[in-house]
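K.L.:
Turn this into a model:
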Amino acid sequence: MEGIGFTIGLGILQTLAFIYDFITFPIYVLLQRPWQQRQKSKKIKAFIAKTEKEGKDDVSIQITQDSENNNVAVRSTKKKFKSQPITQDSKSITYRSTTQPSPLHVSLIRENIDTMAKLMEFINKKYPNKRCLGTREILGEEDEKQSNGRIFKKYKMGEYRWKTFSEVNTLAKQFGSGLRELGCKPKENIVIFAETRAEWMIAAHGLFKQNIPLVTIYATLGDEAIAHGINETQVQTVITSYELMPKFKKILELTPTVKRLVYMEDQLKDLDKTGYKSDIEIISFTDVVKKGRDSAIEAEPPQTNDTAIIMYTSGSTGVPKGVMILHKNLVTTLKAFCDATEIFETDVMIGFLPLAHVFELLVETICLCAGVAIGYSSPTTMIDSASKIKKGTKGDASVLRPTCMTSVPLILDRIAKTIQDKVGKSGGFKKLVFKFAYDYKTKWRRRGYRTPLIDRSIFGPIRQLLGGNLRLVISGGAPLSASTHELINNCLCITIIQGYGLTETTSCACVQDFYDTELGRVGATTTVCEIKIVNWEEGNYRVTDKPYPRGEIIVGGDNVSAGYYKSPGKTQEEFYDADGKRWFKTGDIGEVHDDGVVKIIDRKKDLVKLQAGEYVSLGKVEAILKTCPVVDNICVYGESTQLYCVALVVPNQPQLMELATKLGLGEKSFEELCDLPEMEKAVCAELADHGKKGKLEKFEIPQAVKIVAEVWSPDMGLVTAAFKLKRKDIQERYQCELKRMYAS
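P.N.:
Sure thing, here's the model as predicted:
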């Protein structure tokens, strides 16, 4: 009977949709002009910059500036490439963007903006009285009793309080001058070790104005990694926050060069300064600003080739490395980002990812360049159900109602699974309507149409999760799976633009075109750099492969950093200069499609050769298996002495409980289930089934799993701040479990 009802219900929905389409189709064609969307989606986005055939024509975008009247001209020209490094038995192909520079890009050239200090002055002149950075007011903290009797601390929160562009610029000047009054000197490193907030951005621009290199360290790193960054850069002053100050009671014992702690205040509590080393100066952010108000010390602005940031990577393959990013690198990437994104003055951004990562820092900066207001948030206060939000009150997104945000694939994967879980638990009719609406929207979206009625009636409640106004998400840090990309696009009624870059390339290499409807790709090369695809013989990837050239991605341009701090050997190993450009070997394997768009398909460091000679790309396998409903996170492991792979699985708790109920184990607790061999076999079977659907080879699918009850977080040191797996640390922590899986 249920099946008959399902068939009848589906038939009714299909009939209603047919009538609706018949009536509205001519209107939608006229208003939406879908052929324009399809044309934009299919355009060529990159071309081969240097060709194999001598004398073949090539297009080049040239930007010229008239020094007398300061006019800037952008033009496309034909030029000849004669016998260049690529030959008939070529080992590499170089690609360049076809995108024209945007008006903002041209303005930055016209105004000779080549440092972050100049950039802030440029922005301030453009939008002095517009709101710039916002912080939500915390009115108090209250105890809230839960249904299980436990007591949690919750915030009573007010509205966002805003600083204008002029106020932010003035505060940055005063903060930088205040640091100089304290004895800090140009070109002497200073650490910022704090969570994302308005004061972080103000402090950074204060340092830029004084030509003081900013050392960024993730707030989630362990004490030893923090001490490593501080000691290697010989920092005397650390800028941190009230919440992180207690860490320094221990860290100061490991960092003898530190003389001064500057802390960003808490809205409710005063700092207890007891328990710190007696010779350490402790001063508040506000007091530093006060010192700078009447400072007579003249600023020493940076030059374009001066170091702006020493950014410590999150160390997915070992000890964190300090990447030296020049002012030139930052401004170059900003030019690329403004060419690749459609951001308007009317937009509002919600900022919550770590500003210690160059991706977040530069996306927020490009928002400032466009006059976009940025309201700061955190995972504990972002949505109405967040852990610090009092029941019945609104989270930051509901108050701010942002139109754009940044994210990383892991967060988007979790949002996608939350949506799937809620749909899975809903009644049969609701589930039917949702699936029909989803498939209906997917069909028309791929044809270039929007579906406003479906968006309002079916997906409207889901959109309210992040305030209801979100239209654009910029994803970075790792490739985003096509399934998650499509689900989030459809259910949140937004456009996700994903990009590809590394800290070493100032987060810039490729960015997806706003109108590109193909999923699972990271975009074409940006306007400021070139990418090479180079043969990797060991992995059997070559530029002669069909249907698409494949190989290691090498990025070249002014976005490529100067190298690793105090590590000339490692710098020489991964960076080189050629053809008038600086190049970086990424270690990522890509294939380039006919329209010039790149798809990341592998990573050199993730490749494992099994006993029978098969190569397994651990990253590729994880990307596919991570979309399995029962998986929240996964680390695949392989040994060259073994015939198969194994996996450590962090399960999705509701899905694991549901699977347990099917096996008759529903009375067990979550922790008990994670230790049961029956559950391990069941999860292994789920992975095998999902892997086959994802077209994995038999040898790529894990033959044994260990279910891990603890969630991997940056605090544990098992994933980076961008939620990339730290394989070495995971393998060390679970070495006994890995041996057991192979022994069994």
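K.L.:
all contacts plus neighbour counts: C-alpha atoms, from now on.
P.N.:
Noted.
K.L.:
Residue nearest the middle of the chain, spatially speaking?
P.N.:
The centroid of the chain falls nearest to Gly476 when counting by CA atoms, centre = their mean (3.0 Å).
K.L.:
and the gap between that residue and Val522?
P.N.:
Using CA to CA, to the nearest Å, one gets 9 Å for the distance from Gly476 to Val522.
K.L.:
what residues are shared contacts of these two?
P.N.:
Gln498, Gly499, Tyr500 (CA atoms under 8 Å, 6 or more residues apart in numbering).
K.L.:
who's in contact with the second one?
P.N.:
Yep, that's Gly499 we're talking about. Contacts of Gly499 (CA under 8 Å, 6+ apart): Ile474, Ser475, Gly476, Cys508, Ala509, Cys510, Val511, Gln512, Val522, Gly523.
K.L.:
Where strands are concerned, which of these count?
P.N.:
Among these, DSSP state E puts Ile474, Ser475, Cys510, Val511 in strands.
K.L.:
Check the residues you listed against Ala308 and report the nearest one.
P.N.:
Cys510 (22.7 Å; CA to CA).
K.L.:
who touches the closest one in this structure?
P.N.:
Cys510 touches Gly499, Tyr500, Gly501, Val522, Gly523, Ala524, Thr525, Thr526, Val598, counting by CA under 8 Å, 6+ apart.
K.L.:
List the ones among the residues you listed that fall in helices.
P.N.:
Of the contacts of Cys510, none are assigned to helices by DSSP state H.
K.L.:
The structure of the following sequence is requested for comparison with the preceding one:
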Amino acid sequence: MTDTQALIENRPPSVAHLFLERIEATPDAEAYRRPVPSASGQGPDDWESLTWRQAADRVFGIAAGLIDLGILPEERVALASNTRLDWILSDLGIMCAGAANTPVYPSTNAEETAYMLSDAGCRVLIAEDAAQVAKARQCRADLPGLAHVVVIDPAGAEPAEGDPEGWLLTLAELEKRGAAHLEQHPEAVRERIAALRPEQLATLIYTSGTTGRPKGVRLRHDAWAYMGRAIHATGLVEPQDVQYLWLPLAHVFGKVLTAGQISVGHITAVDGRVDKIIENLPVVRPTYMAAVPRIFEKVYNGVATKAREGGPAKYRIFRWAAEVARAYAKTSQENFRRTGTRSVPFALAAQHRIADVLVYAKIRQAFGGRLRACVSGASALAPEIGYFFSGAGIHILEGYGLTETSAANLVNPGEAYRTGTVGKPLPGTEVRIADDGEILLRSPGVMEGYHGQPERTAEVLESDGWFHTGDIGELSPDGYLRITDRKKDLIKTSGGKYVAPAEIEGRFKALCPYVSNILVHGADRNFCSALIALDGPSLLDWAKEQGMAGKSYAEVVDDPRTVEMVEGYVRDLNAGLQRWQTVKKFRLLPRDLDVEHGELTPSLKLKRPVVERQYKDLIEEMYEGAREA
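P.N.:
Got it, this is the predicted structure:
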């Protein structure tokens, strides 16, 4: 048995056990960093550190507090909060109490929150602030089983008339209650952990879903213990690493990173404020970071826009440097695949050195200057954007997984990464391609099933453990997986041609620095069309150059000059496509797509049916008078 196999096969039953191992192994090592307001109250935040021992004291206090409230093993505790250290400590406290966490995005409205808490049968809700408490109070009549709400930031969250006695308490009060419980029962938490079984429910997480109502995915304790050990076994993350974690922890991608960290023992700096990313990176100086593709797209578009604002000469330099980066990345990756070395021709290497001084070094510094690699997941990264960052020295390791499979199933293997693929399976994960091209997965991370929906479970989970992902893909002879599209998203035109919209959309994002979101449409039509939403800040900066300063986003989008500008990028897109793939018509949307209007999931995936429904008139307008084949 290899060391990797031993690490996986000898995994403990739960992340709670992993946590105990970590506390015992490195109690005084730094575990977490979190931002706190600077002493002066001005300028950037300071950062406060917690050791593993200090983190354990809080986790045990939360766990014992939940036990004192009467929470039993596998009972559900909801957690509605943005990404912050309290989220991680609360999640660990829930698991160490033997209960099951039901994460809720804080942006979820009261009706949807009530549905999830009711469907899960939650006994306690840990809420971030007064706004989350207000939602719980609003739908309390629909949640008779919700006995307590614990608020992390109590400002403005006071008990209200009609609240049952003891219904609302603060996280500090819960921890104080836990400390008192431990004085009477010192081994209470360790006893709960010792009693945990691998098959016991650890997380009931609801898919944000691109269609329909969310489904509750039942993930066992063993699934997270496996993920922690499997990430550890890849060797991609090391004990001396510093991770910057800003991803939504209510999303399975964010949550799996916490399991990997506990197994490996590295430092994680936690701050979920997306508007602070640019400010935090040079301060945290991470060695690795996970993100969704939209973040890399925004960085790329931002760099391109800034170069354009610098004048024609600066923009020409950027465009040249971008092409050099892509050529360098493609050549070095191909040579590594064939020979095991990243050699490139002398002339290209010389161009790359010049471009590095002029462009790439500044991009790396913006990421903190120490970034060894980024992991990208949750949706597809446009290959041309991936190649740009690869050539600039920001190595993006694309990975793949689903909520139903505990998030991490495949990832690119470090130095041997290949842009445009999602890499190879994690140790202990199996992959195969069905006859119709669908990707099937099997691993200890696969869900137990959908909560209370055996029929829906049977549709995707076979009796021998193979999970049907709904994605279409191809495996290379040496085991790299490439995702081509969602099975349900493939377009069949009225002429009988199949089109993968995600591929076209990804190409356009790499070409147009002003695009934010694009939806390619064409099912049962005789040509493809597109709805295009532009990035507000980039667009308005461009508008100033065109003499449209002071105009709103909607006014700029309506201007013929904007349509003409986008049309140029659509022509560039079409030049690289097959005839049946080309976008014959497009419409610019009056605003960007967002989570608040239900057009994007919280992980920024496009909800195609919602967008197509909302902008049905624009779609029909593009096909008026068109002859259907």
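K.L.:
which one of the contacts of Cys510 of the first structure sits closest to Pro186 of the first structure?
P.N.:
Pro186 of the first structure has its nearest neighbour among the contacts of Cys510 of the first structure in Gly501, at 29.4 Å by CA to CA.
K.L.:
Hmm, the closest one is touching Gly523, no?
P.N.:
No. At 10.8 Å, Gly501 of the first structure does not count as touching Gly523 under the criterion of CA atoms under 8 Å.
K.L.:
Which residue of these two possesses the greater neighbour count?
P.N.:
Legend: neighbour count by other CA atoms under 10 Å for Gly501 of the first structure and Gly523, higher for Gly523 (30 against 19).
K.L.:
which residues touch the aligned residue in the second structure for the more buried one?
P.N.:
Using TM-score structural alignment as the criterion, Gly523 of the first structure maps onto Gly423 of the second structure. Neighbouring residues of Gly423 of the second structure by CA under 8 Å, 6+ apart: Leu397, Glu398, Gly399, Leu410, Val411, Asn412, Pro413, Tyr417, Gly479, Tyr480, Leu481, Arg482.
K.L.:
Can I get those residues in TSV including distance to Trp542 of the second structure?
P.N.:
Converted to TSV, these look like this (distance: CA to CA, whole Å):
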residue	distance to Trp542 of the second structure
Leu397	32
Glu398	31
Gly399	34
Leu410	39
Val411	37
Asn412	37
Pro413	39
Tyr417	36
Gly479	44
Tyr480	40
Leu481	39
Arg482	35
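K.L.:
Generate a ChimeraX selection restricted to the buried subset of those residues.
P.N.:
Selecting only the buried entries of these in ChimeraX, with 16 or more other CA atoms under 10 Å as the criterion:
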select :397,398,399,410,411,412,413,417,480,481,482
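K.L.:
Tell me how many other residues surround the aligned partner of Gly496 of the second structure in the first structure.
P.N.:
Taking TM-score structural alignment, Gly496 of the second structure has Gly613 as its aligned residue in the first structure. A count of nearby residues for Gly613 of the first structure, using other CA under 10 Å, gives 10.
K.L.:
so Gly613 of the first structure sits in a helix?
P.N.:
No. Read with DSSP: H, G, I helix; E, B strand; the rest coil, Gly613 of the first structure is coil and lies in no helix.
K.L.:
Tell me who's in contact with the aligned partner of Gly375 of the first structure in the second structure.
P.N.:
Mapped onto the second structure by TM-score structural alignment, Gly375 of the first structure lines up with Ala269. By CA under 8 Å, 6+ apart, the contact set of Ala269 of the second structure is Tyr32, Arg33, Arg34, Val242, Gln243, Tyr244, Leu245, Val284.
K.L.:
The equivalent of the last one over in the first structure and Asn489 of the first structure: what is the separation?
P.N.:
Val284 of the second structure maps onto Leu400 of the first structure when the alignment is built from TM-score structural alignment. Here Leu400 of the first structure is placed at a distance of 21 Å from Asn489 of the first structure (CA to CA).
K.L.:
Settle it for me: which of the two has more neighbours?
P.N.:
A side-by-side neighbour count of Leu400 of the first structure and Asn489, using other CA under 10 Å, places Leu400 first with 24 against 18.
K.L.:
list the contacts for the more buried one?
P.N.:
Tyr160, Val348, Ile350, Gly375, Gly467.
K.L.:
Confirm that the first one lies within a helix, as I assumed.
P.N.:
Which is Tyr160 of the first structure. No. Tyr160 of the first structure: not assigned to a helix; according to three-state DSSP it is strand.
K.L.:
Nearest residue to it in space, ignoring adjacent ones along the chain?
P.N.:
With sequence-adjacent residues excluded and distances taken as CA to CA, 6 or more residues apart in numbering, Tyr160 of the first structure is closest to Arg136, at 4.0 Å.
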